[in-house]
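Asks: For reference, the sequence and a predicted model appear below.
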Amino acid sequence: MADRVPTRVAVSVALGTLLNPLNSSMIAVGLVALQGEFHVSLATSTWLISAFYLAASVGQPVMGRLADRYGPRRVFTAGLALVGATGILVLFAPGFGWVVAARVLQAIGTSVGFPAGLALIRRLAGGRPPAGTLGVLSAANSASASFGPVLGGVLVAAFGWRGIFAVNIPLAATGLLLARRWLPADPPERPAASVARVPFLDLRGLLGHPALIGVLVLQVAVQCVFYLVFFGLPQWLERIRGYPVAVTGLLMLPIALGTLLIPLAARVVRRYGAPMAMLIGSLGLLGGAVGLLSLGNRSGALSLVAVGALLGLPNAFSNLALQAGLYAAAPAAQTGTAAGLFQTGRYVGAILSTAVLGAVYGGAPSTAGLHRTAFIVAVSAVLLAAAVPLIPVPGGRHRARPASRSVPATSRPVP
């Protein structure tokens, strides 16, 4: 069944969505330059990462709730405007504290994209997940996070550390222009009296949906396993195998290229449902764990690439399955809030992965530590496969609302 979301809407939402993961990963290659200019230590400079993660973790559900209450298009465009303004202001930052403050504002602005975008898509498409559109959003999230350091490296080399902030100015301006032209207008606001009777962030009511809780728990687990590999494998490649940083990046590329399978994952979701896509992702993760167990000090580059390709499967199948499950489980009126909590789960999973990585590697990376990591990944893959029934199957009971005339009639749905 074809998606009911016009292609122009999907592209506009995707552009706003990619800004958060892009900015969360680009900063890594700018830390050294920032340390040199402001004469701060490595530990101090990491506040640029921690502040962004903390602000985004809180900001995602809050921005989602604002989208539910005041309209997704209105909040979506406000977030893009904040991102663009932050990109301009940081160019004149007189001290390191100002840059940290800019990162907090940047995190809040970029936190709008996914929750507001999903709320808008839900209003257009109704209760059945539009697999093609969700695939576009998943690809935007995964690809921008994976290739952020590459783009950041180019920008820092050409323009210095300010380049990784300045690039948000044209991106936000383009996103704002497309949003105002292509996104449908918000419905009329509810009367103030009815809004006042509803708690601003009704987490208790939202978490009263068992299917939604299941999706959020699975999101934390999937992201924890992903980042456990994404953070741990490069350390083993550099410290134990002695690969240069550039070669390590190339060997990690197959994991990132798993996003190329998202169109296939969308087809699976559309035809067989989100649980089947989750099962495929879990089996790929199990195969990757077995591959990690086989790696040693003499493993060739071909073996490393093959293992990375298997570990890239969950990037496409599991992530898209969880997005479709979220779409089906979230109450229609609280889609933005639920989507924000879903994104918070990504940050929680990343934070948990660092604790697990410290436990399995101990003081330093080792092949034995990599194999312990592989064992954890294998157990997680089995548990995720067993949890497939927790992913809800949409009943299609929510009807799509007609799109505003601001969406051109010639805009075709995402296939």
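Replies: Received it, and whenever you're ready, just let me know what you need. Numbering: from 1, shown residues only.
Asks: contacts, neighbours, all on C-alpha from now
Replies: Noted.
Asks: Let's verify the residue nearest in space to the middle of the chain: helix, strand, or coil?
Replies: Centrality entry for the chain: nearest residue to the mean C-alpha point is N141, 4.5 Å, by Cα atoms, centre = their mean. Secondary structure, DSSP: H, G, I helix; E, B strand; the rest coil: N141 is helix.
Asks: S299 now?
Replies: Assignment for S299 (three-state DSSP): coil.
Asks: Number of residues surrounding it?
Replies: The local packing of S299 (other Cα atoms under 10 Å) involves 11 other residues.
Asks: Next one: it relative to G258, how far apart?
Replies: 22 Å (Cα to Cα, to the nearest Å).
Asks: Ok, V83 next?
Replies: In terms of Cα to Cα, V83 sits 29 Å off from G258.
Asks: higher neighbour count, these two?
Replies: V83 (29 against 22).
Asks: In three-state terms, label the more buried one for me.
Replies: Applying three-state DSSP: V83 is helix.
Asks: you'd agree it is up against T110?
Replies: Yes - in this structure, V83 is within contact of T110 by Cα atoms under 8 Å, at 6.5 Å.
Asks: Quick check: V348 vs L370, distance?
Replies: On the measure of Cα to Cα, V348 and L370 end up 22 Å apart.
Asks: Which of the two has more residues huddled nearby?
Replies: L370 (23 against 19).
Asks: Mind listing what's buried along whatever helix or strand the more buried one lives in?
Replies: Assigned by DSSP states H and E, L370 belongs to helix 367-386. Neighbour counts using 16 or more other Cα atoms under 10 Å place 367, 369-378, 380-381, 384-385 of helix 367-386 among the buried residues.
Asks: hmm, who's touching it?
Replies: Residues from elsewhere that reach helix 367-386 (Cα atoms under 8 Å, 6 or more residues apart in numbering): 218, 221, 225, 228-229, 232-233, 236, 240, 278-279, 282-283, 285-286, 289-290, 292-293, 296-297, 357, 360-362.
Asks: From the centre of the protein, give me the residue that's furthest out.
Replies: A193 (35.5 Å).
Asks: take the one below as the second:
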Amino acid sequence: MTTAVRFDRRLIAPMILGSILNPVNSSMMAVALIPIGLAFGAPPAETAWLVSGLYLATAVGQPVVGRLIDIYGPRRLFLAGTGLAGIAGVLGMVAPSLWVLVVARVLLGLGTCAGYPAAMYLIRRESDRTGQQTQAWVLTMLSVCTQTIAVIGPTLGGLLIGAGGWHTIFSVNIPLSLASIVLGALYLPGTEVHKGQLKSIDFTGIALFTAMLITLLLFLMHPGGGDWYLLVLTATAGTGFVIRELGAPEPFLDLRVLAGNGPLLATYGRTLLFYVVAYAFLYGYTQWLEEGRGLSASVAGLLLLPLSGTSVLVAALTGRRVEVRGKLVAGTISLIVSCVLMTIVGAGTALWLLAVVAVLMGIPQGLNNLANQNALYHQADPARIGSSAGLLRTFGYLGAITASVANGGFLGANAGTSGMHHLAVFLLVIAVVLLAATLVDRSLKKYGKEEIRGSHHD
């Protein structure tokens, strides 16, 4: 009688800790911008770089670090990244000026890039080692933890600021970094590095990709005015990137393989569209609750708790099923219904109906994020799972930045009901396109034919 080979559960703690570093730093800043602005006498246009700096660093860094993980394995990159996050936390605590604080946020963005690609790499490695095609329970745990920390981040940040000022939101990185380093050093597997591997890294491709993405993101953050030259720079860098990658013997992103992987490209596209709606709702709806509906910040926060609770519950209940297409369809239909309700709520709408909107928006948060993550796990080239996972996060941040632009355009300085209704119509269109893109993707049907055996094999 043979004993089943099981997933190495010692990997779970460093995987989770590394993966939550990015969402906790991203979400806590939402409640810190005003006190930081007051502390340094900085206007919103300057404090906005505390958010944009992390977005830029993460959107560019995730696929780059992910590719390095594919080459070198997760251990070195994980330890270096989480160590950098700790250093950035210290710098943020003692920052004498706003722009030093922005540097700390950029370092945080870079330092937190390794967590998620490393986790996906390890899940794929363990699947190969154990002979199990999927590890749905681990994927679900990863998704639930990152979602949970993202939605409770503002509440946690508010408590920390109330207890010790805005500096405290940077201090949380120190214990998280130390714990990640200790657990990573103890349990993450080492990978032998050969002398020729450094030469095989496509530094030119990485540089062109970085230039292309930074100029595109800078334009998306400020699409008006005289910044059209950024699109010219994006197109120039993009052209050079394509030429380089098509001719490189070991490209940073294998465009031939990527272009031929329609299902994976569709997953990236769905992720971008979903994040546009999700982030525009999270920030736009909250802003309207306070300014348009006239609620206090605490009451608005309480009305969003059903969103987080629903998303975590739905992900936990459905996570052990391999099903991808059904989750995406159900989640996107709920997204559409919530957008429709947003078009009819107003200054006199009952609180229970406002909470219902949040519940309906929580369903796709639980279903779509998990389904897209599971789809990528099956669709990506196993040898490039790290860079593929990092690129998924890049498309998510593209959606988040697009959502920020949409909120600014529709809500303006005062988030009135009329502006929120126009935003809702825009989001409804995006959600309908997302549903259509899901329905026509026949490749999704093959995921979910079998039930995950879960703990019987784990």
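Replies: Nice, I can see it. As the structure is a prediction and not an experimental result, all values here were calculated from the model.
Asks: secondary structure element for the residue farthest from the centre of structure 1?
Replies: Applying DSSP H and E, one finds A193 of structure 1 within helix 192-196.
Asks: contacts for that helix?
Replies: R69.
Asks: right, and the helix or strand after it?
Replies: Downstream of helix 192-196 of structure 1 (by DSSP H and E), the next one is helix 203-206.
Asks: Leaving out sequence neighbours, find the closest residue to the aligned residue in structure 2 for the residue nearest to the centre of structure 1.
Replies: In structure 2, N141 of structure 1 lines up with T146, judged by TM-score structural alignment. Setting aside the residues directly before and after it, T146 of structure 2 is nearest to I20 in space (Cα to Cα, 6 or more residues apart in numbering), at 5.4 Å.
Asks: what's the matching residue for that neighbour over in structure 1?
Replies: Per TM-score structural alignment, I20 of structure 2 is aligned with L18.
Asks: Go ahead and confirm its match touches S144.
Replies: Yes - contact criterion Cα under 8 Å: L18 of structure 1 and S144 qualify, at 5.9 Å.
Asks: buried stuff in stretch 330-348 of structure 2?
Replies: Neighbour-count burial for stretch 330-348 of structure 2 [16+ other Cα under 10 Å]: 331-336, 338-343, 345-346.
Asks: Next up, the contacts around A246 of structure 1.
Replies: Contacts of A246 of structure 1 by Cα under 8 Å, 6+ apart: none found.
Asks: hang on, I meant F342 of structure 1
Replies: L216, Q219, L326 are the contacts of F342 of structure 1 under Cα under 8 Å, 6+ apart.
Asks: Looking at structure 2, name the residue matched to it.
Replies: Match for F342 of structure 1 (TM-score structural alignment): L392.
Asks: Give the helix, strand or coil label for its match.
Replies: With three-state DSSP as the criterion, L392 of structure 2 reads helix.
Asks: The alignment partner in structure 1 of A431 of structure 2 and P234 of structure 1, how far apart?
Replies: Matched by TM-score structural alignment, A431 of structure 2 corresponds to A381 in structure 1. Using Cα to Cα, one obtains 21 Å as the distance from A381 of structure 1 to P234 of structure 1.
Asks: go on, R267 of structure 1?
Replies: 32 Å.
Asks: neighbour-wise, which of those two wins?
Replies: Taking neighbours as other Cα under 10 Å, R267 of structure 1 and P234 compare with P234 leading, 19 against 16.
Asks: and that one, what does it touch?
Replies: Contacts of P234 of structure 1 by Cα under 8 Å, 6+ apart are T248, G249, M252.
Asks: now swap in Q365 of structure 2 and tell me
Replies: A278, S311, G331.
Asks: residue in structure 1 matching the first one?
Replies: In structure 1, the residue paired with A278 of structure 2 according to TM-score structural alignment is F226.
Asks: average gap between whichever helix or strand that match is part of and structure 2?
Replies: Using DSSP H and E, F226 of structure 1 maps to helix 210-239. Compared with structure 2 after fitting, helix 210-239 of structure 1 deviates on average by 1.0 Å (mean Cα distance after the TM-score superposition for structure 1).
Asks: now that helix: how far from the chain's centre is it?
Replies: 12 Å (Cα atoms, centre = their mean, to the nearest Å).
Asks: can you tell me what part of structure 2 the helix or strand just after that helix aligns to?
Replies: Using DSSP H and E, the helix or strand that follows helix 210-239 of structure 1 in sequence is helix 245-256. On the basis of TM-score structural alignment, helix 245-256 of structure 1 is assigned to residues 297-308 in structure 2.
Asks: how far is that stretch from where the chain is centred?
Replies: 21 Å.
Asks: can you check stretch 132-140 of structure 2 too?
Replies: 20 Å.
Asks: go on, stretch 127-137 of structure 2?
Replies: 24 Å.
Asks: Emit the ChimeraX select command for whichever of the contacts of P234 of structure 1 are buried.
Replies: To isolate the buried members of those in ChimeraX, using 16+ other Cα under 10 Å:
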select :248,252
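Asks: from the contacts of P234 of structure 1, which is closest to G117 of structure 1?
Replies: Nearest to G117 of structure 1, judged by Cα to Cα, of the contacts of P234 of structure 1 is M252 at 30.0 Å.
Asks: Just give the closest residue to that closest one, not the sequence neighbours.
Replies: Using Cα to Cα, 6+ apart, the nearest residue to M252 of structure 1 is G308, at 6.5 Å.
Asks: list the contacts for that neighbour?
Replies: L251, M252, L253, P254, I255, G288.
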